[in-house]
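> requesting a structural model of the entry that follows:
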Amino acid sequence: MKDFIVAEVQRLIKKFKTRDPFLIAEKLGVHVVPWDFTDEVQGMYKYERKNKFIFINNNLGKLCNFVMGHELGHSVLHPKHNASFLKKNTFFPESKYERQASQFAVELLLPDECLSEFKDTHLSVYEIAEIYGVPRELAHLKNFNNR
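Down below sits the predicted model:
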């Protein structure tokens, strides 16, 4: 499945010429709705009557793109499976759907080229991940050996 996720992310990047999850969602016709969730809920994906919705917490700060990428992952990989993205399982996904959505977001936001960009620094993969908006706890989901 990981190779499928990588291929799907690469297909979308090539098709839409962007890694921005908000722009990709717009081009795919996914409705993005800012929402005032409690701190516990960061985002949610909902499929209803052939329409896809991503509800995203207004107060995410630097995690905004990652949460959007995660929810976009649900819309692409699990289009008819409703899912909420809770803080408690953000970094420790319990279900395969949550893990796959996080893998999608990591592949989207953490390009392979980023390692070569930082090769002459002493930054770890985890620190580089944070620079690209990926939580360090999820950097291990990046598939660097696939190309």
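> contacts and neighbour counts: CA atoms only from here.
OK.
> now the helices for this structure?
2-16, 21-28, 64-77, 96-109, 113-117, 125-131 (DSSP state H).
> contacting residues around the fifth one?
Taking CA atoms under 8 Å, 6 or more residues apart in numbering as the criterion, the residues outside helix 113-117 that touch it are Val125, Ile128.
> before we move on, back to that, ok, which of the helices of the chain comes nearest Pro34?
Nearest of the helices of the chain to Pro34, taken as CA to CA: helix 64-77 at 10.7 Å.
> relative to helix 21-28, how tilted is the closest one?
Between helix 64-77 and helix 21-28, the angle comes out at 30 degrees (axes from the mean of the first three to the mean of the last three CA atoms, to 10 degrees).
> how about helix 64-77: buried residues?
For helix 64-77, a neighbour-count test (16 or more other CA atoms under 10 Å) marks 64-77 as buried.
> before we move on, what about stretch 95-115?
Quick answer for stretch 95-115 (16+ other CA under 10 Å): 97-112, 115.
> following up with a second sequence; could you model it the same way so I can compare the two?
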Amino acid sequence: MYSREQIILITKKLTKKYKTNNPLELSECLNVDIIALPLGNIYGFYKYTHRNKQIYINSDLDYRNKIIVCSHELGHAVLHPRENCPFLKTYTYFENRLELEANLFGTYLLIQTINDDFMTYNQIINAFNVAEEIATYKMT
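As a prediction, the model looks like this:
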């Protein structure tokens, strides 16, 4: 189980080391394969198989939503590398530790550098269904 502080530190270290907070770019740096396929009502999921980390993203999503899904699933790849975890279209996650940690990872990763042309702070915290005070905690 990871604390908020640990997740913040992990995202900061990754973005500093690879000089990006773009989850698509970070996935490549971390040798996590991104596979885009039509997935119906599923936005994406993370899969670990035969020592390979794979993020599946619904190819029908727009770029903004692909970034959101990828950041969440990258959280699983980094924090829970041997678990297979679904990310459902409704953004109503299973209330378990793995999903909450992946949500926090995705939130902290994306709010490190907010670009108003891409997503606002409120859009990010709403996408991950995290309380504003949790996301604000990261900003300190």
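> and the TM-score between them?
Superposed pair, TM-score by TM-score structural alignment, normalised by the length of the second structure: 0.83. Supporting alignment: 133 aligned residues with a CA RMSD of 2.4 Å.
> Thr38 of the first structure: which of the helices of the first structure is closest?
helix 64-77 (14.8 Å).
> quick check: that closest one aligns to which part of the second structure?
Aligned by TM-score structural alignment, helix 64-77 of the first structure corresponds to residues 66-79 of the second structure.
> so what touches the matching stretch?
Contacts with stretch 66-79 of the second structure, where a contact means CA under 8 Å, 6+ apart, come from 22-24, 27, 32, 43-46, 53-55, 57-58, 83, 85, 87, 98, 101-103, 105-107, 109-110, 124, 127.
> after superposition, how close is it to the first structure?
Overlaying the first structure shows stretch 66-79 of the second structure at a mean distance of 0.4 Å from the equivalent residues (mean CA distance after the TM-score superposition for the first structure).
> could you report the neighbour count for Gln53 of the second structure?
For the record, residue 53 of the second structure is Lys, not Gln. 23 (other CA atoms under 10 Å).
> which one is it nearest to, not counting chain neighbours?
Leaving out its chain neighbours, the residue that sits closest to Lys53 of the second structure by CA to CA, 6 or more residues apart in numbering is Val32, at 5.0 Å.
> in contact with whichever residue in the first structure pairs up with that neighbour, which residues?
Structural alignment (TM-score structural alignment) places Val32 of the second structure against Val30 in the first structure. If a contact means CA under 8 Å, 6+ apart, then Val30 of the first structure has Asn51, Lys52, Phe53, Ile54, Ser75 as its contacts.
> between those residues, which is closest to Lys14 of the first structure?
Ser75 (18.0 Å).
> distance of the closest one from Asn82 of the first structure?
9 Å (CA to CA, to the nearest Å).
> in JSON lines, list the contacts of Val30 of the first structure along with distance to Lys2 of the first structure.
What follows is the contacts of Val30 of the first structure, written out as JSON lines (distance: CA to CA, whole Å):
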{"residue": "Asn51", "distance to Lys2 of the first structure": "26"}
{"residue": "Lys52", "distance to Lys2 of the first structure": "23"}
{"residue": "Phe53", "distance to Lys2 of the first structure": "24"}
{"residue": "Ile54", "distance to Lys2 of the first structure": "23"}
{"residue": "Ser75", "distance to Lys2 of the first structure": "16"}
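> ok, those residues in the second structure: which stay?
On the basis of both residues aligned by TM-score structural alignment, their matches' CA atoms under 8 Å, what survives of those in the second structure is Asn51, Lys52, Phe53, Ile54, Ser75.
> how far away is the residue nearest to the first one when sequence neighbours are not counted from Phe144 of the first structure?
On the basis of CA to CA, 6+ apart, the spatially nearest residue to Asn51 of the first structure that is not a chain neighbour turns out to be Val30, at 7.3 Å. Taking CA to CA as the measure, Val30 of the first structure falls 29 Å from Phe144 of the first structure.
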